[in-house]
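**Student:** No sequence on hand, only this structure:
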């Protein structure tokens, strides 16, 4: 009887060991870069502010894409898509918003395509202007939408610990400036007497050139391509 109990006990532990070896290994997810996490946090802040301001200005008569989107702006080329952080369709304009969650002081660079970020340690970094990053996207939308519709790009700095030089272009603004900036665009449109943009028609036109990406894989590939080619 004792021998049988010993054999049963040994068999049990052998079985448990085999079960552990068969248990599938769950691979850890690919880590997200810290810069991407910071960028996502800044975009969330700007998205909330855009929705608040546009509701104030337009009521329910606007469309704000809920997430970043890809435009098929150059099919068949090495860089067929362009990422838009925020795209707002309003009766008084279509706005392409590039968000930066930077801290420090932002000053003009040596030309219109560059800006200087001065960190808390005093170090100066030359970076591409958000307006430069937006330029091809704005141009693309202007070419495929009715010419009477205003399409404009704006660079928004989301972080409260970011100070902007007065010498920067007026379309480089802080998140807290969005309300006034968009209000001025609405006032300009109203004064012109032009007919308001049809929100549904504009959205349908943009959807026709939007990359279908329900899983987010295309956006991840696009971002990887940009990281590998920073000058893009």
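**Tutor:** Arrived safely, thanks for sending. Since this is a predicted model, take the numbers as computed values, not measurements.
**Student:** make it CA atoms for all contacts and neighbour counts henceforth
**Tutor:** Noted.
**Student:** Can you tell me the closest non-neighbouring residue to the residue most central in space within the chain?
**Tutor:** Compute the mean C-alpha point of the chain, and by CA atoms, centre = their mean the closest residue is residue 85, 2.4 Å away. Spatial nearest neighbour of residue 85, chain neighbours left out: residue 68 (4.5 Å); criterion: CA to CA, 6 or more residues apart in numbering.
**Student:** roughly how far apart are that neighbour and residue 37?
**Tutor:** As judged by CA to CA, to the nearest Å, residue 68 and residue 37 stand 14 Å apart.
**Student:** same deal with residue 20?
**Tutor:** 36 Å.
**Student:** In three-state terms, label residue 70 for me.
**Tutor:** State at residue 70, reduced to three classes by DSSP: H, G, I helix; E, B strand; the rest coil: strand.
**Student:** Contact partners for it?
**Tutor:** Residue 70 is in contact with 81-84, 210-211, 219, counting by CA atoms under 8 Å, 6 or more residues apart in numbering.
**Student:** who's in contact with residue 80?
**Tutor:** For residue 80, the contact set (CA under 8 Å, 6+ apart) comprises 72-74.
**Student:** try this one side by side with the last:
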């Protein structure tokens, strides 16, 4: 009987030791961190979903939201003949181009032209190109191609739930939660003007677009080559 008790005690201590050294669930294989591409794709999908529900709320079925990114040829004959629009929305009160960012941390103004300061959770600052600056040539191009009475606007849309936008930033830099109010204000300021012809605008914009897979791949390759 005494021997059985010793065996039981020894087994108990061995079990505790094994449990102490067993790898935690978070360290087990198969739980790799998401890549930057996967995180970015998730942010794009969240932005597309928020845009659709917001536009349905404001416009019913009277709008056009392009499905996914759109490559347009805005500068033929140059080193960068094409540009990518993350999200294109055409509404009765305007045409909107959104540049999506999935940055986390605190976003503040920068002293450098066309830049923003992203401050990481550990306090480290980093200069990044502003989505407003990235949108500038695309907005200018569409304004030149479309009737002046139809306003074209651009905005930077931050999709991460862990982002904090400083109040000193441009009001054209917004979180997903800011989007409904931002678009509502655009509709209010447009009130009384001639409504945008959604069908004609869509056709005009797509005239300058390359919606093929090859065109998208070629655009991505050019961007990667000059980074």
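**Tutor:** Cool, got the structure. Worth saying up front: this structure is predicted, and the values here are computed from it rather than measured.
**Student:** Which parts of the second structure are strands?
**Tutor:** Listed in chain order, the strands of the second structure (DSSP state E) span 64-65, 70-73, 82-85, 87-91, 94-101, 105-109, 115-119, 125-129, 152-158, 163-165, 173-175.
**Student:** Relative to residue 137 of the second structure, which of the ones you listed is closest?
**Tutor:** Closest of the strands of the second structure to residue 137 of the second structure is strand 82-85, at 8.6 Å (criterion: CA to CA).
**Student:** Touching the closest one from outside, list them.
**Tutor:** Contacts of strand 82-85 of the second structure (CA under 8 Å, 6+ apart): 69-76, 97-99, 138, 219.
**Student:** Give me the spatial nearest neighbour of residue 71 of the second structure, chain neighbours excluded.
**Tutor:** Residue nearest to residue 71 of the second structure in three dimensions, not counting chain neighbours: residue 84, with 4.5 Å by CA to CA, 6+ apart.
**Student:** how much space is there between that neighbour and residue 113 of the second structure?
**Tutor:** On the measure of CA to CA, residue 84 of the second structure and residue 113 of the second structure end up 22 Å apart.
**Student:** Neighbour count for those two, which is higher?
**Tutor:** More neighbours surround residue 84 than the other of residue 84 of the second structure and residue 113, with 20 against 10 (other CA atoms under 10 Å).
**Student:** What residues sit buried inside the longest helix seen in the second structure?
**Tutor:** Counting by DSSP state H, the longest helix found in the second structure is helix 36-59. For helix 36-59 of the second structure, the neighbour count (16 or more other CA atoms under 10 Å) marks 40, 43-44, 47-48, 50-52, 54-55, 58 as buried.
**Student:** nearest to residue 128 of the second structure, of the residues you listed?
**Tutor:** residue 40 (15.8 Å).
**Student:** Just give the nearest non-adjacent residue to the closest one, would you?
**Tutor:** residue 102 (6.1 Å).
**Student:** Please apply the same query to residue 161 of the second structure.
**Tutor:** In this structure, residue 161 of the second structure finds its nearest non-sequential neighbour in residue 104, 7.5 Å apart by CA to CA, 6+ apart.
**Student:** Now do the residue nearest to the centre of the first structure against residue 188 of the first structure, distance only.
**Tutor:** From residue 85 of the first structure across to residue 188 of the first structure, the span is 25 Å (CA to CA).
**Student:** Tell me which residues touch the corresponding residue of the second structure for residue 144 of the first structure, please.
**Tutor:** Under the alignment (TM-score structural alignment), residue 144 of the first structure pairs with residue 145 of the second structure. Applying CA under 8 Å, 6+ apart to residue 145 of the second structure gives the contacts residue 204.
**Student:** Alright, I will stop here.
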